[in-house]
Structures are given as C-alpha cells and as structure tokens.
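>>> next comes the sequence, and after it the predicted model I'd like to discuss.
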Amino acid sequence: MQTQIETLGWTLEQWQLAQQDDQGWQRLQALLSALPSPAEDPAWIDLASFNELHLQWQQLQELRAAGESLPLLGVPFAIKDNIDAAGWPTTAACPAFSYTATEDATVVARLKAAGAVLIGKTNLDQFATGLVGTRSPYGAVPNAFDPAYVSGGSSSGSASVVARGLVPFALGTDTAGSGRVPAGFNNIVGLKPTRGWFSNKGVVPACRSLDCVSVFALTVDDAVQVSHILGAEQDLDDAFSRRSPQSAAVGMPERPRLAIPAQLEFFGDTAMQAAFEQARSELASLAELVEIDFTPFSELAALLYQGPWVAERTHAVGALLAQPDAMDPVVHAIVSQGQAYTALESFAAEYRRQELARCIQLQLQQVDALVVPTSPTLRTLAAMQQEPLLYNAQFGTYTNFTNLADLCALALPAPFRSDGLPAGITLIANAWQDFALADFGRRWQQQLPLPLGATDQAFKPAAVTSKPVAPGAVRVAVVGAHLRGMPLNFQLTTRQASFVEATQTAPEYRLYALANTTPPKPGLARVAEKGASILVELWDVPLANFGAFVAEIPEPLGIGNLLLQDGRSVKGFICEPLALCSAQDITHFGGWRAYIADLKKSQETLV
C-alpha cells in the first residue's frame, strides 16, 4: 500500500515546497487514505479522521488569512502516544491508563502554530520503559529494514513512520536513549536536545527530571528546522524548562577533535563492530579522533536502571502499579523496583551522579564532541523474548548516561552492516552544543551516500546556499587580524565562535592598512563610488560572548553593519573616517591576506 503514496520519502523541504500550491488539502487527504490502519500497522496507535484532518486544515487557512507566518504549512507529522494532543486519547501504550487530552502539549501547539498537521499518534514501549519497541499491547513495531528484528524503542512507532517515509518528521521522547536507539536501528536522524530546551508540558513522564522530547527526521537539516520551532522560547509552565545561556559553540571547527572510547563493547555482534570500524574510518577523514577512558560514562549509565531513578518511573505510573494485569509484565517488573529505594540511597546516588557528571563534562571540554556507536548490537524479535532485560540493557550502553550527565546528542545514519541492517553513530556533547553537533552532522550526512531511512530516496543536500545563523548567535564579518591563521583569531575561537564561510563584501568598500597598529590591522570603509568587493570571513559568535569580543576592539575600529556581495547584511568591522587619512589604500589587493603576503615578500627581499 505504501508504494501508492505519492509523497513517500519526501523530506521536510519537499513537503514545504509542494504545499505552496493549491493542492495541499488534497495531498493530505491522499496520504491519510493510503496509510494502513493501526490494526494493520503496529507503528500507529491512532490516526486522524478525515474530519479531524480537515478541521486542522481550516484552522491553518484562517491563520494564513490573518497573515501568520507558517513555515510548516500543511506538513504532516506524528507524535509518540505519551504526548498530548487536544481531543486525542493519550495511552502511553497502556489502555488502562488512557485519557483524552484537553489541550495540546506545548511542543504540539508550537508545531501547529507553525502550520504543521498532526496525522497520527505512534506506538511505544509502554510508559516509555524500554529501548526495544516490543513492550506494547498494540504490538511490537518491526524494524523498517527486516521485520524479524526489533525497531528499537521506546519511540518505536515514531522512528518507523519516519524511516518508511510516511511523514517527514515525528516527535519521540528520550530518557535513556529512546530518541536515539530507534534512529540507529532504522537509518534516520534522532535529535536528543539539551534537557529542558524543549518543553515537557503535556508529556506523560517516565523520569521527569531526565525526560526530553526528541525529533526524528530523514535529514539533520530537517531535525534542526523543527528544533528551532520547538525550542523558540522557554516554557514557564514547565518547571524543568531552561533558557539557553547562549554561550556554547553553534558550529564546529573545520577539522574537529572527536573523542572515542578507548575500549568499545559490542557483545559479540561482529557485524555491528565491523560497521562501526567503517564509520570510524570515514570519521577520520573529517576529524581528529582522540581515544578517552570511558569508565565514568559506563558507571553513570549503570546508575539509571540500577539506581533510584527507577523510582521516578514508579511515581509516574502511580496507582496503576497495583494492577499488574493492566501493564506489560516486563514493564511492571521494572517499575516495581522503584519501591525498594530509600531516601538515603537516593541522595547517595545523586551525589555520585553529580561527581561522575562533572568528570564527564570536564572530559568533553577537551574535545568538540564524543562519538559512539548508537547501539553496540541489534537483536531479533525472537531473541528479545528470550532475554528481554539483558539485551535491552545492552542497547543502552552508549545512551543511558546522556541525560544524567546533562549532555545533548545527535544520532546519525552510518555505514550499513554486512547483513544490510542499519548501524548508526551518535555525537554527544555538553549541554547547549546542539547546533554544533548539527553542524558536524550535516557534514557527515553529505559525506556518506546513504538512502533516506528505509526508502529508495537518495540524500540530497538542502537547496540552501548559505548556512542560517543559529539562534543565540551573531554573525560577524572579519576582514583582517581576526581571519583564520591571523594573530587575533584566538579572540574568536576562545569565545566559541564558529567559522561559517569565506565570502566578499558588496562592491562598495575600500580597504586600508592602518598606521601604527600592533598587530597590523586594516580599516574597511563603505564609499559612494569607486568601491570594490573585499574578501571577508563570516563567523558565528555566541550571543553571550559577543559583548566581550566587541570590548576588545580598539579604536579607531568598531562593529557596524556590513553589506555582502549576495545582499546579506551582517555585523562587521568598520573604521572611524579620521583614521583613514593616514592609512594606506590597499583595496587593489582585494583582501588582507594578499596584502600581508605581499608585505612579507617585500620584507624578505630587503633582507
């Protein structure tokens, strides 16, 4: 049936372009008609009715008529069924728990306000307890590549419908890896944000202090675009919501330093091990790999299910725990363990968590990110029935510690295993470096000729000629001593600024070598006539660090607005006109590098 879907495998960009025509409603109707029902497809728990879909479409037309900005106009999406949508049942994959939501979760409301259309709610490991995708009365969600294998969980349904190209993106949740393991098992992108960046209001908690709403998409660009909408502002109605300090890097160096565990465990899965070695070889062409001691990560990962955080799951399930017949037996057994912990044990574990988290954060400050296999192994549905707890624990080897240590993560498609099954990698960094991970994730996805999910669509870079400025950053054009390799470049790099591109100004400027400056500095002036295009570099400076950067700029220089050759306007270096009277006009060099090279050549000739 899926082959009849015209939009199968469309990215977010393809949907956005298509829905600008007058066939948007018909396109959504056709998609809903072609989708198999939840009885036929265990990835779904509930699908929109045609009336519900039409109501959403009518509301969008009203917003459109009112002049509202709708960047996701008519784009369908799905949500994990532990996330509320007004008028829809929320089950958390437990019928006895089910209730009808009276309002949208904040993340759903923001997507709808951007024009997106909710088409269905997806299956999950009950109460988001599991990394397998099998612990649900609505059925096990099969792997999108081979139905004999697990899909991964707990966000199994959301990953499946994205991997199969039914929707361009879907929301999951991630406490211990639920937004990453299914991505790795289904060859898609899984963005696990910094904890507190996306609101959890209207989300059934698993471990409320650790939970994150996550994003599944076919490309990094799509996941990032959705994240801009979800994390646009802090949600004061969510007690765990946080505001970004806007001081973290929003990009990575041209050749970043990536940490990798010195000892990797694959639990005898040679196909997964060989796939990761291939990924490691690809990574080495893009980054410097630095082996690190993984012991504190492993110890912290063990705390999640072998420590008192299980009691948070017990708290979330509440009185339903007294009805074991109403719950999946494996989930009930896990959640029941939370009753055994004392307050003393909880405080002791929290102190150890903080110690390990500090150790991990300090390790990660020495590199640009950590890279790990998303999962060390992949199991069949039959095998999971034999060892449901052991194999689930193995899946979390490289995920369980992330939220406990307050880290962000990005799961990425990687070279396939020899048996044709996916084998992903995950980038991990300290909190608020989400956009830096995405920056490298884009490069990684462009490096590998992989299909999109389980579709036959090939990856194509987004048709964007320039990288957008990340929220919380200021784009600055530098023209002289702050260029890469120049003496003041450290003033950018030590403030977590990220190189974007080399480009040129509009042909309206003249460049001067200023007198009596150390180190030598240029002055750039916009002129009414006889101007030229001057080579510059664009850097994204975290907003919280921008003031300190500007404070170091000496007179006669300052920061103003600079016009680029392609019409963009950015912040850039300007110069007081009085200083130009004693300066040397070097416009004919076209840029500071050429002038400095010529100056050095002249000095060498004199010697």
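That came through, no problem.

>>> please count neighbours and contacts with C-alpha atoms only from this point.
Fine.

>>> residues near residue 283, how many?
Using other C-alpha atoms under 10 Å, residue 283 is surrounded by 16 other residues.

>>> please identify the helix or strand for it.
Residue 283 belongs to helix 270-284 when elements are defined using DSSP states H and E.

>>> go through that helix and flag the buried ones.
271, 272, 273, 274, 275, 276, 279, 280, 282, 283 (16 or more other C-alpha atoms under 10 Å).

>>> now the fourth one: closest residue in space, sequence neighbours ignored.
Leaving out its chain neighbours, the residue that sits closest to residue 274 by C-alpha to C-alpha, 6 or more residues apart in numbering is residue 417, at 7.2 Å.

>>> tell me if I'm right that that neighbour and residue 378 touch.
No. Using C-alpha atoms under 8 Å, residue 417 is not in contact with residue 378; the gap is 10.3 Å.

>>> tell me which of these two has more neighbours.
Set side by side, residue 417 and residue 378 show more neighbours around residue 378, with 27 against 18, by other C-alpha under 10 Å.

>>> that one: what secondary structure?
coil (DSSP: H, G, I helix; E, B strand; the rest coil).

>>> let me see the contact set for it.
149, 150, 185, 269, 272, 395 (C-alpha atoms under 8 Å, 6 or more residues apart in numbering).

>>> what about it, distance to residue 181?
Applying C-alpha to C-alpha, to the nearest Å, the value for residue 378 to residue 181 is 10 Å.

>>> intersection of neighbour lists for the two?
By C-alpha under 8 Å, 6+ apart, the residues touching both residue 378 and residue 181 are residue 395.

>>> please compare the first structure with the one that follows:
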Amino acid sequence: MVHEQAVRPGDAGPRVEGRASAAWITRLASPLAGAGAGPLAGLRFAAKDNIDVAGVPTTAACLAFARTPTAHAHVVQRLLDAGASLLGKTNLDQFACGLNGTRSPYGPVPNSFDPRYVSGGSSSGSAYVVATAQADFALGTDTAGSGRVPAGLNNIVGIKPSRGLLSARGVVPAAQSVDCVSIFARTVAVAARVLQAAMGFDPEDPYGRSLALATAPLPAGFRFGVPSTLNFFGDTLSRAAFEQAVGQLCVLGGEPIEIDYRPLAEAAALLYDSALVAERYAAVRGFFDTHEAEVVEPVRSILAQGRAYSAADFVDARTRLHALGQQAAAMWNDIDVLAVPTAPAHYTIEAMQADPVMLNRNLGEYTNFVNLLDYAAISVPASLRADGLPFGITLIGRAGSDFQLAELGQRFHHATGLPLGATREPLPAIEPLPLVAAPPTVQVAVVGAHLSGMPLNSQLTERGARLVAATHTSPDYRLYALPGTVPPKPGLLRVAAGEGAAIALEIWEMPLAHYGSFVALIPAPLGIGSLRLADGRSVQGFVCEALAVAGADDITALGGWRAYIAARSAAAT
C-alpha cells in the first residue's frame, strides 16, 4: 500500500517545504526508493501526473478520470532501476493540454520567481519542484512544448528528447504520435545522466524506435539558425534577452544564420488549427464522450474540436505537414543547430485566465513545430531579465542530436553564471556528458587580450577552443597593466594571502593537439602556469614574471582587464 498525501481540487493542499503546494497532486509520505546502486543513486525525482506510478492514482489533473495503475510507466521503472527515488506526482494542465500551468482543478502553479506569473505548462508542477530544489529532477511530457516552456520560465533545463527515444508506455497520451517524455533538472549534466538512464527501445510502445545518436560535439565554429521573423508580442525585455543570448552563442564560436521561419510557423499552426487536433480527442475519446462536463475549459473546447474532422481531413493535414517538413529540411544544409526563444513573453496568471487561448498560443510560438517535424531540443537558462524573471533559449537539432545539443547547451548555460533554478546556489563545475566523444582537451584561463571580444581572442578560436565559463581567481592575485605591450596586455601575479583580490577571467577549452602552437605564441614576460580559481580548482593560465610588474600600473582594484579597458576608453573620451 502506498502512503500518500493527496490534494483535492480547490484545496490549498499540504504545505511542501514552505513552497506552493499547487505544484503537487500526490506527495508520497516517504519516497519510493530506487535500486540501492546505480548511475542515479541519491537523486530524488517527481513524475508529472499523466505518468503512471504503481499504486498511486493517475489523474491527468481530472479527478473523474483517475485510475490506479498496477505497474510503473516504463520510464519510471528505468529510473528506479537506475537508483533514483520517487517523491510523488506533480500538477499539470489537464490532459497535458496547455502551455501555461493554469488549466487544472488543483489550482494554477505559480512561477518560481514571482507567484503572480504563470509557470508554463503543461508540465507546470514538475518544473516548479525542480526550480525550487524540492526534487533533483522531474519527468514531464512534451507534445507542443510542455517540456520546454516551463523550463524557460523557471530558469531550469528542459530536455525534449527525440521522439521514441524514451518510452511513452504508461503515459496518458495527449497526441500519441508526437508525444515525448521530457526531463527537467537544474543542470544539463543531471538532465543528460537521466536521459541516458531512461532511454532505450521499448517494443511495447507503438512509437518507440531505435535511434543512431550523434556522439561528436558540434563543430567549434558552429552555425546556428535564427528565425527570419521574431515575435515577442510586445515583451521588450524578452526581445533584449534573446539578442543577448545570440551574442553569447557567438562568443562560444557560433555564427548566426538567418533562416526562413515560415514553414516552421505553418507547421506549428497545424497542431491546433487543422484536423491534427483530432489526435488529442482520440487520446481520451472513451472518457471524454461520457464525461465531457468534467473537463475544464478551454481544454474541453479544444478536445471537442477533434470530433468535427473526417478521416480524409486528417490525411490532408498529415500530407501538408510532410510537405512543410520537406521545405524546412533545407535549412539544415546551412546550419548545425537552430536557436529560438523558449517562450517569447511572460504573462501573469490573471492575464492568462482572462485570455487563455491567445496567450497560451503565444507561449508556443517557437515550440509547437518541433515534435511535428521530428526534431530534438533542449531549453537552457539564458539570463534573468531586468524585472527579475527568467529567460531561456531552446537549441533544436535533427532527431538523434540529443547529446550533441546537451553539450552545447551545457557550455552556454555555464557561460551565463546564473544561479541554479530559483535558488541562490551557484552553478557547479562543468561536467563531461555521457555519450559525447571528444578528442583530448586542455583548459586554459585567460585574463587579458585573449578574452572574448579582445584583440587576441582569435588565437583561441582558430584552434577550435570553446568558452567554458566566466569566473574569477581565488583572492590571491594582483593584476597589472604591462607597459609597452601591443596590443595592451595585463600581468597576473600571485601574492601572499590577504594581499590580493579575485580577478575576472574566462576558461577556454581547446584540443590538446593545438595547445603547443598556442603556447608558442605567448611572449615573455608572460607564460603559462597554474592558476587557482574561486572554487578552489586549479587550471592552466596566463601568469607573469614578478620582475615585469616593477613600475607597471596596479589595476587590481578594477577587478579585471575588461573593466580596465573600459575605464581607459572612458578617460580617452
């Protein structure tokens, strides 16, 4: 017998660690323990309540629909076998129909940063409990963006795997041919570990498949697509945040390429504005035809649309979708990855409930086409806007590019320096990802003319180096502006404890095969030595001979070379 706390529709529900209880539908009185050992041992997870857990009601946020399964969903069983422990079931937009998190009789799930705003959906509760560190990771589902929009709106990572990579057996379908089980975590590394443990061909899933996965990272000079038209629906803060994210991708070695977004946008519109919506009705037809009044609006109206279409209408819509897929496929000749805003705007719960169809449609502007066209995707945090709300971007690739996207997503996320989810915890050190085979590399810390955007940065990028993180030294260094250097260069000198400060730097990773030619370019009195970072780690980096700083300007108080260059430029004007 599973002991549980259940939340009834309309109740405030049990309080959960001082956080919004609307995120949970069922919180187990004690975690369901996984295997004693395994790659996920020690991690706690939650499952969206359209995913079966044996002995716990599956409601899909509709109490009249509730049933108690006798077996775990395939993906839940794999995670338990890998050592993870299950905490409970999370709230969702009813029948996974929505992208905002307000369409549930159990109550709307608030944004983890500001409870006035939507959390995103339909995997709203799963995103909330991860962002607030109530769970280490969580399972959602994704048909039109439900595994990505809540991630983008809550400063967490959302992996939408290639279709069929994770089994959907034991999951209440939304539109079964395009459904995916998705993964939320606060870091890409955890999400990728979960993906590796959860994936595997399931012959009992009608849409399961074996996929050849790309295991090499994207090229150092990768090309990323940006939509030719971008709509942020009046949200200027999100527009500015996306422009900043594009700049960061360029710093990582990317080249933006404008792509024709029209076939993608037309494919996205087919999801609800064509006979394809009949698949949502078919998924719950037996229940819906006898319990229609038990379904909340606007979910009821959306599902009811599916009755109006004929089989011929559905065939026509599928044919049109395939034609659009053929048109869209041409973009992959020019790009390695597509980058889009995860969600183009933030909306308050009040505004969403006042206009639930149009504002929900806006949230899916850059997500609806992905499963329809058989792409993989990962949403990663990009920034906190000026109003304190999160903004995320989604990296999209062809089917099978899941771990390739994760590798780029991890580098992008760590370059932001953002906190973990809605906590104040810093990002941990970057980790090697499973299944990503890369040549031997070396990390090198740069503090001056080799920083991104500085005159000598090309010496790194032309050797295939990638920006890993922006961080600081330990507080044991002093920084000097060396006289007579062209271009201007700093000298970094380690000093006795208490006599220095933390100096801003960047960590770049380059193929070991090119490291020797890079070091050969470094002129005296500079050299490569071991630098201690703020987190206690040591990496190779630029240091300076002590004699060289005699008479040099001590610029330690500015905290880094960028600040010195900016101050010098300001003084010159």
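Yep, it's here. What you see is a predicted model, and the numbers here were worked out from it, not measured in a lab.

>>> ok so, going back, filter the contacts of residue 378 of the first structure down to the buried ones.
Members of these classed as buried by 16+ other C-alpha under 10 Å are 149, 150, 185, 272, 395.

>>> give the equivalent position in the second structure for the fourth one.
So the one you mean is residue 272 of the first structure. Using TM-score structural alignment, the equivalent of residue 272 of the first structure in the second structure is residue 238.

>>> distance of that match from residue 382 of the second structure?
Noted for residue 238 of the second structure: a distance of 11 Å to residue 382 of the second structure, by C-alpha to C-alpha.

>>> shared neighbours of these two, anything?
residue 391.

>>> in contact with residue 58 of the second structure, which residues are there?
49, 50, 51, 52, 66, 67, 68, 69.

>>> residue 407 of the second structure now?
With contact set as C-alpha under 8 Å, 6+ apart, residue 407 of the second structure has these partners: 217, 433, 436.

>>> apply 10 Å and report the result again.
188, 189, 192, 215, 216, 217, 218, 431, 432, 433, 434, 436 (C-alpha atoms under 10 Å, 6 or more residues apart in numbering).

>>> those residues into TSV, with extra columns for distance to residue 267 of the second structure, neighbour count and secondary structure?
Below are the contacts of residue 407 of the second structure laid out as TSV (distance: C-alpha to C-alpha, whole Å; neighbours: other C-alpha atoms under 10 Å; DSSP: H, G, I helix; E, B strand; the rest coil):
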residue	distance to residue 267 of the second structure	neighbour count	secondary structure
188	28	29	helix
189	32	22	helix
192	28	23	helix
215	29	17	coil
216	30	15	coil
217	29	18	coil
218	26	17	coil
431	36	13	coil
432	35	12	coil
433	32	19	coil
434	32	15	coil
436	31	15	coil
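
>>> corresponding residue for residue 38 of the second structure in the first structure?
Residue 38 of the second structure maps onto residue 70 in the first structure, by TM-score structural alignment.

>>> sec struct for its match, please.
Assigned with three-state DSSP, residue 70 of the first structure falls in the coil class.

>>> and it, what does it touch?
16, 60, 63, 64, 111, 112, 113, 114, 115, 116.

>>> can you match those residues up with the second structure and say which hold?
Retained in the second structure: 60, 63, 64, 111, 112, 113, 114, 115, 116, out of the contacts of residue 70 of the first structure (criterion both residues aligned by TM-score structural alignment, their matches' C-alpha atoms under 10 Å).

>>> nearest residue to residue 421 of the first structure other than its sequence neighbours?
Of all residues not flanking residue 421 of the first structure in the chain, residue 145 sits nearest, at 6.5 Å (C-alpha to C-alpha, 6+ apart).

>>> against residue 448 of the first structure, how distant is that neighbour?
Taking C-alpha to C-alpha, one finds residue 145 of the first structure at 19 Å from residue 448 of the first structure.

>>> now do residue 184 of the first structure
15 Å.

>>> those two: who's more crowded?
Remark: of residue 184 of the first structure and residue 448, residue 184 carries more neighbours, 28 against 14, as counted by other C-alpha under 10 Å.

>>> now do the same for that one: its match in the second structure.
In the second structure, the residue matched to residue 184 of the first structure (TM-score structural alignment) is residue 152.

>>> same question for residue 228 of the first structure.
Aligned partner of residue 228 of the first structure by TM-score structural alignment: residue 196.

>>> what's around that match, how many residues?
When neighbours are counted by other C-alpha under 10 Å, residue 196 of the second structure registers 17.

>>> can I assume it is in contact with residue 434?
Yes. Here residue 196 of the second structure reaches residue 434: they are 7.2 Å apart, a contact under C-alpha atoms under 10 Å.

>>> overlap in contacts of the two?
Taking C-alpha under 10 Å, 6+ apart as the criterion, residue 196 of the second structure and residue 434 both touch residue 403.

>>> list the contacts of residue 218 of the second structure.
By C-alpha under 10 Å, 6+ apart, residue 218 of the second structure lies in contact with 254, 336, 337, 401, 404, 405, 407, 408.

>>> give me the neighbour count for the counterpart of the fifth one in the first structure.
Residue correspondence, TM-score structural alignment: residue 404 of the second structure in this structure matches residue 436 in the first structure. For residue 436 of the first structure, the neighbour count with other C-alpha under 10 Å is 20.
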